[in-house]
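Asks: any chance you can model this:
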Amino acid sequence: MADIDVIGGGLAGSEAAWQLAEAGHTVRIHEMRPTRMTPAHKTHALAELVCSNSFRSDDATSNAVGVLHAELRDLGSIIMRSADAHQVPAGGALAVDREGFSAAVAAAIEAHPNITVLREEVTALPAGPAIIATGPLTSDALSAAIAAATGADALAFFDAIAPIVYRESVDMDVAWFQSRYDKPGPGGTGADYLNCPMTRDEYEAFIDALLAADRVDFHEFEDTPYFDGCLPIEVMAERGRETLRHGPMKPIGLTNPRDPQVKAHAIVQLRQDNALGTLFNMVGFQTKLRYGAQAEVLRMIPGLQNAEFARLGGLHRNTYIDAPRLLDPTLRLKTAPNLRFAGQISGCEGYVEAASTGLMAGRFAAAELSGTIATVPPQTTAMGALLAHITGGHLSHESTGPRSYQPMNVNFGLFPPVTPIATGRKGRGQRKAGRKAAYAERAREDFAAWMAQTPVPQAAE
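Replies: Here you go, the predicted model:
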């Protein structure tokens, strides 16, 4: 018998298992793939990346997700270790080779003497200690079991998957390599994105075609809300003709080397998706258009007129619980404290955030199994801020939680305000940069202090 079960072998489940195993506890990971696949996964690999290959910004000096990267590294994250080992150029972002990353996580997990991987579907909640990290595509049977245990219906929305283009099919007489503001980032060169420019007329024609294109018809889930951080491009276009031009198609920080005096009206960016540089994904271009219409509309983009697609966009279900009402500050289910939730099913959004909650759930469970008290990182840190959002830690204990709990990426808006800093005659942009730097500096200092006070409890010999 293992000390604890982890249900789900995604980023959160893999990270939770790793932390527990490194602390000396025996763990069983239950992963239903390939016995039962999901609509979005293509392989049975542990920690498979589905929606994107980007872990977003790696800047720990002024970006909240970069701070979260640093905190994960400080705590020995297997997810970050594997991401760092398999990064591909992506400007200021940390992007990875999908297959290499997943293979590295799987190799570490499967080789660990304290971890057993079981390929089976779990349809009922375990009676013993367990971490539920089944992600946004939790099976119907387990979703029903969770709903029965919590007395609450699962919430659902759709995440959209961006298309992937073969690099050789991009017209390089039109497109060019450049990162926004020439920012190199980790492992980058400052010229890591493919950029496809549009004139005003081309942009307007594209919007017209996008709005008129045939879409997938969702009968059962028509009323399901979208997460604002991952809207399909056609939904963004419906919100206003300029929405895309101020979102994923914004032209700022980029200059066409063939005509540097003329600024593009809009620009589509593609980011390297694998280590070989043969595949590029369309940044922010998640969509629910039908495949035929999708290819037709996307080939209206200059530079992609002959594009060949390794994968077209699609949608998958995202299920998550009303965590502020259901979970305690250490991610335990209040009605069944032997169970913890981690990853996207807890209501966080993003790969790094999922790994973070998995890491914390693993550490909290390790403390409990060792007979010690788990301590939560302060809300001034990235992990603490994210946990507070998920568990309602920023609310009074009398509160039942927010009226509408929505998935959230880590951001400085989740952190307590920093003490105002002297700005003198600095402009608005400088003041904003100063605040971000202050948030990041305080987070790093407070996280280091928390780490020094909370060593990982080790299992008894």
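Asks: alpha carbons only for contacts and neighbour counts from here, please
Replies: OK.
Asks: so how far is Phe285 from Pro89?
Replies: 19 Å (C-alpha to C-alpha, to the nearest Å).
Asks: what of Pro126?
Replies: Distance, Pro126 to Phe285, using C-alpha to C-alpha: 39 Å.
Asks: who has more neighbours, those two?
Replies: Phe285 (25 against 16; other C-alpha atoms under 10 Å).
Asks: hang on, the more buried one packs against Pro232?
Replies: Yes. In this structure Phe285 lies within contact range of Pro232 using C-alpha atoms under 8 Å: 6.8 Å.
Asks: what ranges do the strands span in the stretch 1-150 of the chain?
Replies: For the stretch 1-150 of the chain, the strands defined by DSSP state E, counting those that start in this stretch cover 4-7, 27-31, 54-57, 87-88, 93-96, 115-119, 130-132.
Asks: dump the ones you listed into CSV; add distance to Ala382 as well.
Replies: CSV is the format used below for these (distance: least, C-alpha to C-alpha, whole Å):
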stretch, distance to Ala382
strand 4-7, 24
strand 27-31, 27
strand 54-57, 14
strand 87-88, 22
strand 93-96, 17
strand 115-119, 28
strand 130-132, 21
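Asks: same list (these) but as a markdown table, adding mean neighbour count.
Replies: As requested, those are exported to a markdown table (neighbours: other C-alpha atoms under 10 Å):
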| stretch | mean neighbour count |
| --- | --- |
| strand 4-7 | 27 |
| strand 27-31 | 24 |
| strand 54-57 | 22 |
| strand 87-88 | 26 |
| strand 93-96 | 26 |
| strand 115-119 | 17 |
| strand 130-132 | 27 |
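Asks: I have a second one here; can you model it like the first so I can compare?
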Amino acid sequence: MSRIHVIGGGLAGTEAAWQIAQGGIPVTLHEMRPLRTSPAHHTSSLAELVCSNSFGALQSDRAAGLLHEELRRLNSIIIQTADRHAVPAGGALAVDRGVFSQVLTDTLAHHPLIELRRGEVQEIPPTGILVLATGPLTSPALATALQNFTGMDYFSFFDAASPIVEGESINRDIAFLASRYDKGEAAYLNCPMNKQEYLAFWQELIQGEQTELKDFEQETAKFFEGCLPIEELARRGEETMRFGPLKPVGLINPHPGTDSPYAVIQLRQEDKAGQLWNLVGFQTNLRWGEQKRIFRLIPGLEEAEFVRMGVMHRNTFINSPQLLHPTLQFKQRPTLFGCGQLIGTEGYTAAAAGGWLAGTNAARLARGLTLLTLPDTTMMGALFNFISSASPKHFQPMPPNFGIFPPLERKIRKKQDRYVGYRDRSLLEIDKLQAEIYERQIS
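Replies: The predicted structure is shown next:
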């Protein structure tokens, strides 16, 4: 049977290679380190954790924890290894990162169907089944090759992304739905501010504590004037935001007894169901705790639930809604799969989940089996449905969160009970899937 190639030995590539081998297909895993280094990595080990050693919340009624549990039930090598080498971290799944990466490296290197090949891949092989898992620090040569293949620009820049909040947590008694000058369909939720509220918000914003950038990111940051963090814009003057993303012109507050707004924060719908809303123009480098504190000063967002915080970092990701199916196949080449941060998912566990699906489907393709499209009632399915169907114009990376789930059949008002309902529905689907995969493997 023809060998499958996986490019990139991070969390996604490691998981993909393992699942391909578990499917009985020989696989070559290409990792450029240590022959070519990256500015973020420090070792030559597979699945190196370059930031925190934490995979996020452990409880399965939390978004990250549910994704852990789904992968655990689907025999993910990443989560199995994390469980075995966990360290105390309160309610989070955290690992001894050195041991974790070394164990995975040794495990894959000794698998009879896995060849670990060191060296940079500079071109996309034109034939055969291939999984791309090169992450946000894809080498320049391969980035150019992918750019040429897709015929479109990478989203490759010093990225300052806006926060996203759950629609149900926005106070609609304050926020109102409207477009400027009532042109077209009312597409934005608008949070109005009076002058006193605006000035208090401006003061907190310019004094907010920021995240320190890595050395290689500091060199890049100065080139992106068109994507300034909101706090940097605020520092340019008291009125600057009112002539930028917070301009109130063309917006009339329809709520009775209200004056014309002095400033307006607009939120743009992020998903088809209207469950996720993006703070327009609020790309930021504030620390996450500061974001929650300061952005909840915005009228209507006092109890906002954030599904993704604003981030500012070196990032490379493709426009997945234009390029990928929910199976993680490229639309223009069904034998090519993508996974990991390259396709616009965020977080360690989401990278492993993408590797699981890309690797599983690559092996199924090689064996002539129907490829898996995961139900969007699972965290994995919801995540891959989102990145393959979101608006291409406004696409930004997405972490696992409950805001991308379809509603439950029975409406549950209490948030924590609703999350339990999401979990129970999801794990029923995962158990069905696991049983189906197992039956096919032994038949």
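Asks: rewinding a little: and Arg239 of structure 1, which of the strands of the stretch 1-150 of structure 1 is closest to it?
Replies: Minimum separation from Arg239 of structure 1 across the strands of the stretch 1-150 of structure 1 (C-alpha to C-alpha) falls at strand 54-57, 25.1 Å.
Asks: from the contact counts, what lies against the closest one?
Replies: Under the contact criterion of 3 or more C-alpha pairs under 8 Å, 6 or more residues apart in numbering; DSSP states H and E, strand 54-57 of structure 1 touches helix 64-74, strand 93-96.
Asks: could you single out the most deeply buried of these?
Replies: Of all those, strand 93-96 has the most neighbours on average by mean count of other C-alpha atoms under 10 Å, namely a mean of 26.
Asks: which one of the helices and strands packed on strand 54-57 of structure 1 lies closest to Asp58 of structure 1?
Replies: Going by C-alpha to C-alpha, the one of those nearest Asp58 of structure 1 is helix 64-74, 4.2 Å.
Asks: give me the contact list for the closest one.
Replies: When contacts are defined by C-alpha atoms under 8 Å, 6 or more residues apart in numbering, helix 64-74 of structure 1 is touched by residues 56-61, 80-81, 352-353, 356, 359, 382-383, 410-412, 440, 443-444, 447.
Asks: can you list which of those are found in helices?
Replies: Under the assignment DSSP state H, these contribute Met80, Arg81, Val352, Glu353, Ser356, Leu359, Ala382, Met383, Ala440, Ala443, Arg444, Phe447 to helices.
Asks: ok, the equivalent of the third one over in structure 2 - how many residues close by?
Replies: So the one you mean is Val352 of structure 1. Val352 of structure 1 maps onto Thr349 in structure 2 when the alignment is built from TM-score structural alignment. Look at Thr349 of structure 2: counted by other C-alpha under 10 Å, it has 26 neighbours.
Asks: ditto for Pro455 of structure 1
Replies: Pro455 of structure 1 has 11 nearby residues by other C-alpha under 10 Å.
Asks: that one and Ala111 of structure 1, how far apart?
Replies: 24 Å.
Asks: ditto for Arg428 of structure 1
Replies: Separation of Arg428 of structure 1 from Ala111 of structure 1 (C-alpha to C-alpha): 51 Å.
Asks: with Gln87 of structure 1 instead?
Replies: Separation of Gln87 of structure 1 from Ala111 of structure 1 (C-alpha to C-alpha): 22 Å.
Asks: same check on Met37 of structure 1?
Replies: Met37 of structure 1 is 24 Å from Ala111 of structure 1, by C-alpha to C-alpha.
Asks: what do you get for Arg56 of structure 1?
Replies: Distance from Arg56 of structure 1 to Ala111 of structure 1, by C-alpha to C-alpha: 29 Å.
Asks: do Ala2 of structure 1 as well
Replies: Ala2 of structure 1 is 16 Å from Ala111 of structure 1, by C-alpha to C-alpha.
Asks: so these two - more neighbours on which side?
Replies: Higher neighbour count among Ala2 of structure 1 and Ala111: Ala2, with 14 against 10, using other C-alpha under 10 Å.
Asks: all strands in the stretch 301-443 of structure 2, in order from the N-terminus.
Replies: Counting by DSSP E, counting those that start in this stretch, the strands of the stretch 301-443 of structure 2 are 306-308, 311-317, 329-330, 333-338.
Asks: element containing the closest residue in space to Cys227 of structure 2 that isn't next to it in sequence?
Replies: Take Cys227 of structure 2 and drop its neighbours on the chain: the residue closest to it by C-alpha to C-alpha, 6 or more residues apart in numbering is Ala160, 6.5 Å away. Assigned by DSSP states H and E, Ala160 of structure 2 falls within strand 155-161.
Asks: can you tell me what sits against that strand?
Replies: The contact list for strand 155-161 of structure 2, computed with C-alpha under 8 Å, 6+ apart, reads 217, 220-221, 224, 227-229, 282-285, 310-319, 396.
Asks: buried among those residues? Make that a ChimeraX selection.
Replies: Those of those that count as buried under 16 or more other C-alpha atoms under 10 Å are selected in ChimeraX with:
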select :217,221,227,228,229,282,283,284,285,310,311,312,313,314,315,316,317,318,319,396
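Asks: in PyMOL, select just the buried ones from the ones in helices among the contacts of helix 64-74 of structure 1.
Replies: Here is the PyMOL command that picks out the buried ones among those, judged by 16+ other C-alpha under 10 Å:
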select buried, resi 80+352+353+356+359+382+383+440+443+444+447
